[in-house]
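Student: Need coordinates for the following:
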Amino acid sequence: MELLHSGKVRDVYADGEDLVLVTSDRISIYDVILPTPIPDKGKILTQLSLWWFDQLADVIPNHVVSATDVPAEFAGRAIRCERLDMVMVECIARGYLAGSGLKDYERERMISGNLLPDGLVESSRLPEPIFTPSTKEPVGGGHDAPLTFDQTVDRVGKELAEELRRVTLEVYRRGSEIAADKGIIIADTKIEVGRSKDGTLKIGDELLTPDSSRFWDAGEWQPGQAPRYLDKQFLRDWSTKHTDWDRTEPGPEIPDEVAEATRNRYVEVYERLTGDRWR
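Tutor: So this is what the prediction gives:
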C-alpha cells in the first residue's frame, strides 16, 4: 500500500481502487497533535464510527467497503473505503451552546450567521439545532474558520450547500435521539462528506465519535454550568487549567493519569451507546 496522507489522527493508504483509512492513537487539540497517544483510541473511534454508519445508513450513505478486509497489523482500527471527492467544508451541527459557539454568542449573539435569542448561558439548549460550517484547513495550515451559510454557497454552490445543511442537521437529529435513549447528550458534531464516482453524496472519515462531537452525561447536564465531558474537551480543559501551553507546536506531554482518564471517557461513550463491553 502507498501512504497518501498522514493527518492529525488518521493515515490514508491507497490499495488499488480503494483507500485504507487507519485511525491512530494520536490526539490533537486546538489543531496541534500532542506527543502522548491515548491507548485504544484508534480502535474505539473506528468501531464506534462503524456502529454509527450502520445506525444512520438511511440518512446518508457512507464510504465503507469493508471493516475486515484490511492489513492484519491494522485490524480493528482500519476501514477499507471508497475514494471520495471530498467537499472542502467542515459540516457542523450545534444543539447546545459550548466551545467556540459560546464565545461567538457572547460576542455577537450569533454563530456562523445564525442569530440566537438573548439570555442563553453556557450549555444552554438552543431553540433548534443550527448548521455552523467552517473551512477545512490542512494539517499545519492554521485553524478552521467559521463560514456563514451564504459563504458556504459561494464555495460550493446553493444546491450542494442546502444538501450539506439538510444532511448535517438530520445526522445530528437522529444521532441525538439515539444517544438520548442512552443518557447521553450530543451537544454538537461535525461530519465530512464527499462524492463517489457516480456523484452520490456520502459521508466519510468518522461519525459521531468523541473526537468529532461533544458528548455530555444527560443526568448531570445543567444550563449555566460546564457538564461532565465524555469527549476530548476534557483534555482541552486540562491543557488550559494545568499547563502554560500557548496552543502552538509542540504540544505538552500528557501525564499517564490524564491519558487514562481520557481513554476511560472514550470507553464509556462506546459502551453506553453501543451496549457492548469494550474488550
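Student: Could you use CA atoms for every contact and neighbour count after this?
Tutor: Will do.
Student: so what's residue 82 up against?
Tutor: Going by CA atoms under 8 Å, 6 or more residues apart in numbering, residue 82 touches 17-19, 63-65, 196.
Student: Residue 189 now?
Tutor: Contacts of residue 189 by CA under 8 Å, 6+ apart are 92-94, 172, 208, 212-214.
Student: From those residues, list just the buried residues.
Tutor: 92-94, 172, 208, 212-214 (16 or more other CA atoms under 10 Å).
Student: sorry, back to before: reformat the contacts of residue 82 as TSV; add neighbour count and distance to residue 130.
Tutor: Compiled in TSV, the contacts of residue 82 are given as follows (neighbours: other CA atoms under 10 Å; distance: CA to CA, whole Å):
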residue	neighbour count	distance to residue 130
17	8	36
18	16	34
19	24	32
63	24	25
64	21	27
65	14	31
196	17	27
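Student: Also this sequence, please, to line up against the first:
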Amino acid sequence: MTLPLPPERPVPDRLARWQAVRVTDLPLELPGYTHVYSGKVRDLYAPLDAEGRPDEERLLLVASNRLSAYDWMMSPEIPDKGAVLTRLSLWWFDQLADLVPNHVVSTDVPDAVAGRGVLVRRLDMLKVEAIARAYLTGGGLEEYREKGSVSGVVLPEGLVDGSRLPEPVFTPTTKAPVGEHDLPMAPDEVEAELGVEVAAEVSRLTRAILARGNEIAAERGILIADTKVEFGLSPDGTGGLVLADEVLTPDSSRFWPAEQWEPGHPQPSYDKQFVRDWLTSSEYGWDRKAGGPPPELPGHVVEQTRAKYVEAYERLTGETF
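Tutor: Now for the predicted structure:
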C-alpha cells in the first residue's frame, strides 16, 4: 500500500505551558558520526562518508539512560535503561514484523553505544503521537469522567480506573517539542495534519500493535494498558507507514502485573509510572502544577525503577538481562 505524504501545513496554534528541561548528558564524540538531534530520551547521529558528508539514508539512534516524567528530565539517570529499551524494542519489532515494517537497518554500531544504539532508516516522521488504550487510566480516565468519551470515542457507562475497554481505542496527541506538553487531538485535527488516508492507517496500525502486544504479554503475566508509537514515511513518498523509534517499552507503555489487576484504583506497574507516583506521593509531595522543578531522585527510587524495567524485559522476552 502506497500512502500519500501528509499535506504540508503549519501545526495549528495551541496553548502550551513550557517548562525548563535539564539535559544530564551531552552528545557523545563518535568517530565517523556527527550529532544531529537530542530528544528527551534518544540521541540521533548521522554516519559520515569518506569525505565527511552525512549519510542521507541512515541514522544512528541511541537510547540514553535519561528518564522523562511530567515533561521534566529526571536526575540522576537510570542505569541500563537505554539498553533495556533498545533490546526490548528489537524483540518487539520481530514480534510485529508481519503487521508493519520497522526502521531497523543494523545493530552493528560503535562500541561506545553497543547495546543501546541501532542504525535505522531516515524517515519523514509524522507529527502526531500515535496512542492506543486497552485499559482506562491516566489522562484517558480524566477525560472519560468529564465527557464519557476519550478522543471522541464514546465508552460504556460505569467504567473505573483500570477497566478493560471493549476494544483498543485510538487517542492521539500533538508531538510537542522538548519541554512542551503534548495535547489531545480530535479526529479532524489528525486528518488535517496527516491527510484522511494516512490518519486512518495510523489509527488502525496503532490499535493493532497494542492488541498484538497484549496477546503476547498476557501469556507472560503482563497487561499493556496503553502505548505510544511513532510512524514515519520514506522521504521519496513510496511505500506505507514504517514503525520507528521504540515500541511497547516501559517508557512508551503502561505495563501492569496481570495477577494484581483490580479495577477501581491505580494499578502497580513495571514502567515509569512508578517515578510519577513517587514524585507526587506523601514521601515528597511535589506539586507539578506549581511550576517548580522536580526533586533529585533518591537512590532507592533509582534502584527500584531500574529493577522494574529489567523485570519487564525479562518477563516479556524470557531472557536474562
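Student: thinking again about what came up before, so which of the contacts of residue 189 of the first structure comes closest to residue 34 of the first structure?
Tutor: Sorting those by how near they are to residue 34 of the first structure, with CA to CA, puts residue 212 at the top with 16.6 Å.
Student: aligned partner of the closest one in the second structure?
Tutor: Alignment note (TM-score structural alignment): residue 212 of the first structure maps to residue 252 of the second structure.
Student: quick one: that match and residue 228 touch, right?
Tutor: Yes - here residue 252 of the second structure reaches residue 228: they are 5.3 Å apart, a contact under CA atoms under 8 Å.
Student: What about the contacts of residue 189 of the first structure, which are in strands?
Tutor: Counting by DSSP state E, the contacts of residue 189 of the first structure place 92-94, 213-214 in strands.
Student: Now tabulate those residues in CSV and tack on distance to residue 226 of the first structure.
Tutor: Shown next, in CSV, are those (distance: CA to CA, whole Å):
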residue, distance to residue 226 of the first structure
92, 21
93, 19
94, 16
213, 16
214, 12
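Student: mind listing the helices for the stretch 1-150 of the first structure?
Tutor: For the stretch 1-150 of the first structure, the helices defined by DSSP state H, counting those that start in this stretch occupy 41-55, 99-108, 149-156.
Student: Would you point to the one among the ones you listed that's packed deepest?
Tutor: helix 41-55 (a mean of 20; mean count of other CA atoms under 10 Å).
Student: what's in contact with that helix?
Tutor: Residues contacting helix 41-55 of the first structure (CA under 8 Å, 6+ apart): 22-26, 62, 67, 76-79, 206-211, 263, 266-267, 270, 274.
Student: what's the distance between the residue nearest in space to the middle of the second structure and residue 285 of the second structure?
Tutor: Centroid check for the second structure by CA atoms, centre = their mean gives residue 252 as the closest residue, at 3.0 Å. Distance, residue 252 of the second structure to residue 285 of the second structure, by CA to CA, to the nearest Å: 25 Å.
Student: what does residue 174 of the second structure align to in the first structure?
Tutor: Looks like residue 174 of the second structure aligns to residue 135 there (TM-score structural alignment).
Student: That match contacts residue 87, doesn't it?
Tutor: No - using CA under 8 Å, residue 135 of the first structure is not in contact with residue 87, being 10.1 Å away.
Student: Just give the nearest non-adjacent residue to residue 144 of the first structure, would you?
Tutor: residue 135 (5.1 Å; CA to CA, 6 or more residues apart in numbering).
Student: Near that neighbour, how many other residues are there?
Tutor: Residues lying near residue 135 of the first structure (other CA atoms under 10 Å) number 16.
Student: Done for today, thanks.
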